[in-house]
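Asker: sequence unavailable; structure follows:
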């Protein structure tokens, strides 16, 4: 059984997300996601293959940018932006990942369309300190 620290888990998530979402390197991504990966997202089919198949179906322009990442024990929460997926607005997501044996073992998320300045009631951006262009 491999034990990783919360700091290592954060680094693994960022490397895994970059490999899958930005580089589309499925062989590299397989090193990060468990064979028995559990997917709780309503819009993604079960397992690691479900996630990988979703990414394969999206445009090559898909990009992930991380804004904040926190970890405690075997859990990581990454607040990020998914853009270039072919829809009118980028997605702002809070991805919750549970680690097991040093791998991404389970995932939940909360996703919403990124607000523009015109439709932000608070007047504040959802990601970083600037509204999308």
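Answerer: Right, received. Where do you want to start? These numbers were taken from a predicted model, which means no experiment stands behind them.
Asker: going by C-alpha atoms from here, please, whenever you check contacts or count neighbours.
Answerer: Will do.
Asker: ok, which stretches of the protein are strands?
Answerer: Applying DSSP state E to the chain gives strands spanning 33-39, 63-72, 75-83, 91-100, 103-113.
Asker: closest to the centroid, which residue in this protein?
Answerer: Geometric centre of the chain, nearest residue: residue 95, 5.4 Å, by CA atoms, centre = their mean.
Asker: that older thread, just put the strands of the chain in a markdown table and tack on distance to residue 51.
Answerer: As requested, the strands of the chain are exported to a markdown table (distance: least, CA to CA, whole Å):
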| stretch | distance to residue 51 |
| --- | --- |
| strand 33-39 | 8 |
| strand 63-72 | 15 |
| strand 75-83 | 14 |
| strand 91-100 | 13 |
| strand 103-113 | 10 |
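Asker: ok so, going back, name the nearest residue to the residue nearest to the centre of the chain, sequence neighbours excluded.
Answerer: Spatial nearest neighbour of residue 95, chain neighbours left out: residue 109 (4.4 Å); criterion: CA to CA, 6 or more residues apart in numbering.
Asker: one more structure, for comparison:
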């Protein structure tokens, strides 16, 4: 099951990254799919897919390097780095996906700008002026 779940997530992400085919991605999501972001932000399947579609044009040149794909039971974790070649902007991303009956049922996404990594190592310290 773990290998099958990794394959589902890898197929979904590869299709989106390589072709920008949001409709193919949509077919791999359950109808009641929920996407979570920090700060209690959640999106329905329809809302999340609309956001993905809206990001396709400004992120058309985005490069994605996947470093880890780990699976345990019905959860798959993907660690990647993403950047825009012309701007130098780079982010580190951790996605956690929950699989149910062969479809992606839930997703969590945490994004950290690489330029802020050093500052975030001591997030509890007061900001220096």
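Answerer: That came through, no problem. This is a predicted model, so every value here is computed, not measured.
Asker: returning to that earlier point: counterpart of the residue nearest to residue 95 of structure 1 in structure 2?
Answerer: In structure 2, the residue matched to residue 109 of structure 1 (TM-score structural alignment) is residue 109.
Asker: re earlier: tell me, how many residues neighbour the residue nearest to residue 95 of structure 1?
Answerer: Neighbourhood size, residue 109 of structure 1 [other CA atoms under 10 Å]: 16.
Asker: next: residue 43 of structure 1.
Answerer: Look at residue 43 of structure 1: counted by other CA under 10 Å, it has 10 neighbours.
Asker: also residue 97 of structure 2?
Answerer: A count of nearby residues for residue 97 of structure 2, using other CA under 10 Å, gives 23.
Asker: how far away is the residue nearest to residue 95 of structure 1 from residue 55 of structure 1?
Answerer: Computed as CA to CA, to the nearest Å, the residue 109 of structure 1 to residue 55 of structure 1 distance reads 16 Å.
Asker: quick one: contacts for the alignment partner in structure 1 of residue 6 of structure 2?
Answerer: Matched across to structure 1, residue 6 of structure 2 falls on residue 10, judged by TM-score structural alignment. The contact partners of residue 10 of structure 1, by CA atoms under 8 Å, 6 or more residues apart in numbering, come to 69, 70, 71, 76.
Asker: same check on residue 24 of structure 1?
Answerer: Residue 24 of structure 1 neighbours (CA under 8 Å, 6+ apart): 55, 60.
Asker: run a quick neighbour tally on the nearest residue to residue 91 of structure 1 once chain neighbours are set aside.
Answerer: With sequence-adjacent residues excluded and distances taken as CA to CA, 6+ apart, residue 91 of structure 1 is closest to residue 113, at 4.6 Å. Residues contacting residue 113 of structure 1 under the criterion other CA under 10 Å number 15.
Asker: please consider this matter closed, and thank you.
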